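Visitor: fold the following, please.
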Amino acid sequence: MSDSAKELTEKILKGERKYSAVIPTGGKGGGMYPLTAGMPKALLPLDKLPLIVHILKYLDNSIFDKVIILCNDWKPMIESYVDSFKKSFDFKFEIIYRYLDEKRQPGNMVSEFLSELINEGAEIISDPFLLHYSDVLINHRIDWEAIIEQYDFEKKQFEKKHKKISAMLLASKSFEYPVGLIKTKSLNKTIDKFEQKPKSLIFTEYYANCAISFISKFFIQNHIKWEKPGLDIFDEWFKNALERKECITAYEIKSWYHFQHLGTWLDAQREHYSHLDFF
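Guide: Predicted coordinates for the structure are as follows:
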């Protein structure tokens, strides 16, 4: 273990380094209909637990001390479900429910909240903080200390160049592509390789954005300064930040789910219930 890693571990154990997590639960989840006809995607069950409870379970109590759940009109249902499961799990972090009216900024609860957040005082949220969408789920043990250690290391490297880190995105080569992919030879476009709906991007130069990231307050402040209200955080904020040469890094994870359509949900159920005959 490096000296910086030991120092980080000691601070975490002493409670000197704690982080906040923001979990947006809006979105109508059209691709998951009819399962989402009467509930948000965040409450869809996986192995007897709602997706949001799976997320809360893998947020390490020694790392995180506050979770802010962003809600739209589903707030009473989400709050009721989470509070009922809190009794079964040892969640030591504070859970705050924040209602946001989607009519103000349709589909952009996150950017609206982050823009308002900076005006509410430094104590409400950590720097950096974790942004974790509620329709994604990491499918293996997460070493939060290792992620934070890499964030700290890269932050120091950028500071040596008189730059600030904006964010670290969790990314993966594991991604079930919805269509077949072809690779052609550069000169005559003859197909060199074909793969039908690959489950990995290993043969490409790209990673899949997992919609989970550590974001600095500098990133928020910069975008309040430069961006129009209501822009989508991934479609516009990160894209525009890269165009301005802001420092954004990536941390690779192995396996994850993105619940965009019923097929993903069914595959996840198969993995969790593989011992049952009807799957």
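
Visitor: C-alpha only now, for contacts and for neighbours.
Guide: Noted.

Visitor: does Ser115 count as helix, strand or coil?
Guide: Here Ser115 is recorded as helix under DSSP: H, G, I helix; E, B strand; the rest coil.

Visitor: so what's it up against?
Guide: Residues counted as contacts of Ser115 (C-alpha atoms under 8 Å, 6 or more residues apart in numbering) are Ile220, Ile224, Pro229.

Visitor: now do the contacts for the second one.
Guide: Looking back up the chat, that one is Ile224. Counting by C-alpha under 8 Å, 6+ apart, Ile224 makes contact with Ser115.

Visitor: confirm it sits in a strand?
Guide: No - Ile224: not assigned to a strand; according to three-state DSSP it is helix.

Visitor: alongside the first, I'd like the structure of this one:
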Amino acid sequence: MKAIIPAAGQGTRLYPQTHTKPKAMVRLAGKPILGHILDSIGETRIDEVVIVVGGPMKEQIIEYVNRAYGDRFEFEFVEQENAEGLGHSIYQTESVARGDELLIALGDMLFENGFDHFLSDHDELPATDGSIGVKRVDEPQHYGVVETRNGGEVTRLVEKPSDPPSEYAISGVYIIENSDALFDALDYLVENDVRGAGDEYQLTDALQRMIEQGRTLYPFEVEDWYDCGRPDTLLEANRVLLSRTETADPESIDSAVIIPPVDLGNDIEIEESVVGPYVSVDDGAKISKSIVDDSIVGQKAVLDGVNIEESIVGSNTEVHGEANHLNVGDNSSIHL
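Guide: The predicted model follows:
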């Protein structure tokens, strides 16, 4: 079985953080989003991973995964030159993934119950061509939606419908047994220029075509997921992940108060400050005379005399003076 991670998205909802890094490389709880995804995949039987990359910053992803996970997985990198939807992204992997069993995991989604749990749920289903992670939501019109036959076999999928046929939203994880049928469906969409929501090639439409061609799909339940493509849910995921980790006893920090859970990187300096709870501080950051709560502080960032909460401070950024809520991109300098 192979995992496919589409990670070529521009990440406009995370501006300014994604002006200087791919969305999958935005850091929380001690490592990039992509690192947390690979950690979860590493708990499964999967040892081959295909990552879809694109844009001028794709080398950041390639360098990171080869350095941090090259001894755990065999990687293939496939380029998506034009961002034309999730279906189009998966379509790019046909030459390296057709014929394999696949786990498709979006590059900006983290899950409360991990991929090994999903694979176990899939294995308990009746014989099927694939399965889809779903969750009941309050506003299904904002998602891809699944309709089932009495809670069992999927009968219809539709992307962001104005009149949703059910409350079950597609949550961004898919397990495909019959990848030949999936790529046949994607081929049809692209070759016939069948575009869906957002004028893009949608994976949802390809799965719907599989059903129309007589293939069977089943749902499995996802408890909670975190769409790390937005600042508020990125901070929420940071809180959840930090709550599962043990805060290391910081060395050489004797003039600061550290309130767990926090993640402290290497070569950081914290003086006359209160840091935590739910704070991730990247390598080389300096914090002085500040109060930092429920925030993500980037690599080599400098915070001096600030009071921040629910904030994201980019790498190589300096913030001096009073503050409250911030979302500051990399390489910035702010005096308040």
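
Visitor: OK, contacts around the counterpart of Ile68 of structure 1 in structure 2?
Guide: Counting by TM-score structural alignment, Ile68 of structure 1 lines up with Val50 in structure 2. Going by C-alpha under 8 Å, 6+ apart, Val50 of structure 2 touches Lys2, Ala3, Ile4, Ile5, Phe75, Glu76, Phe77, Val78, Thr93.

Visitor: tell me the two of the residues you listed that are most distant?
Guide: The span of the contacts of Val50 of structure 2, defined through C-alpha to C-alpha, is set by Lys2 and Val78 at 13.8 Å.

Visitor: returning to that earlier point: now list the buried members of the contacts of Val50 of structure 2.
Guide: Neighbour-count burial (16 or more other C-alpha atoms under 10 Å) applied to the contacts of Val50 of structure 2 gives Lys2, Ala3, Ile4, Ile5, Phe75, Phe77, Val78, Thr93.

Visitor: got CSV for those residues, with distance to Ile62 of structure 2 and secondary structure too?
Guide: As requested, those are exported to CSV (distance: C-alpha to C-alpha, whole Å; DSSP: H, G, I helix; E, B strand; the rest coil):
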residue, distance to Ile62 of structure 2, secondary structure
Lys2, 18, strand
Ala3, 16, strand
Ile4, 14, strand
Ile5, 13, strand
Phe75, 9, strand
Phe77, 8, strand
Val78, 10, strand
Thr93, 16, coil
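
Visitor: just those now: which is nearest Gly54 of structure 2?
Guide: Looking across these and measuring by C-alpha to C-alpha, the closest to Gly54 of structure 2 is Val78, at 8.3 Å.

Visitor: give me the nearest residue to the counterpart of that closest one in structure 1, chain neighbours excluded.
Guide: Superposed on structure 1 with TM-score structural alignment, Val78 of structure 2 falls opposite Arg98. Of all residues not flanking Arg98 of structure 1 in the chain, Leu70 sits nearest, at 4.9 Å (C-alpha to C-alpha, 6 or more residues apart in numbering).

Visitor: tell me where the stretch 101-250 of structure 2 has strands.
Guide: With DSSP state E, counting those that start in this stretch, the ranges of strands along the stretch 101-250 of structure 2 come out as 102-105, 109-111, 130-136, 144-148, 154-159, 168-176, 217-221, 225-227.

Visitor: what strand or helix carries the nearest residue in space to Ile96 of structure 1 that is not next to it in sequence?
Guide: The shortest distance from Ile96 of structure 1 to any non-neighbouring residue, by C-alpha to C-alpha, 6+ apart, is to Ile68 (4.7 Å). Assessed by DSSP states H and E, Ile68 of structure 1 sits inside strand 64-71.

Visitor: that strand against structure 2, how far on average?
Guide: Mean deviation of strand 64-71 of structure 1 from its aligned counterpart in structure 2 after superposition (mean C-alpha distance after the TM-score superposition for structure 1): 0.8 Å.

Visitor: between strand 64-71 and the helix or strand following that strand, find me the angle.
Guide: Using DSSP H and E, the helix or strand that follows strand 64-71 of structure 1 in sequence is helix 75-86. Interaxial angle, helix 75-86 of structure 1 versus strand 64-71 (axes from the mean of the first three to the mean of the last three C-alpha atoms, to 10 degrees): 150 degrees.

Visitor: show me what helix 75-86 of structure 1 is packed up against.
Guide: On a contact count with 3 or more C-alpha pairs under 8 Å, 6 or more residues apart in numbering; DSSP states H and E, helix 75-86 of structure 1 meets helix 51-58, strand 94-99.

Visitor: confirm Asp100 of structure 2 sits in a strand?
Guide: No - assigned with three-state DSSP, Asp100 of structure 2 falls outside any strand and is coil.
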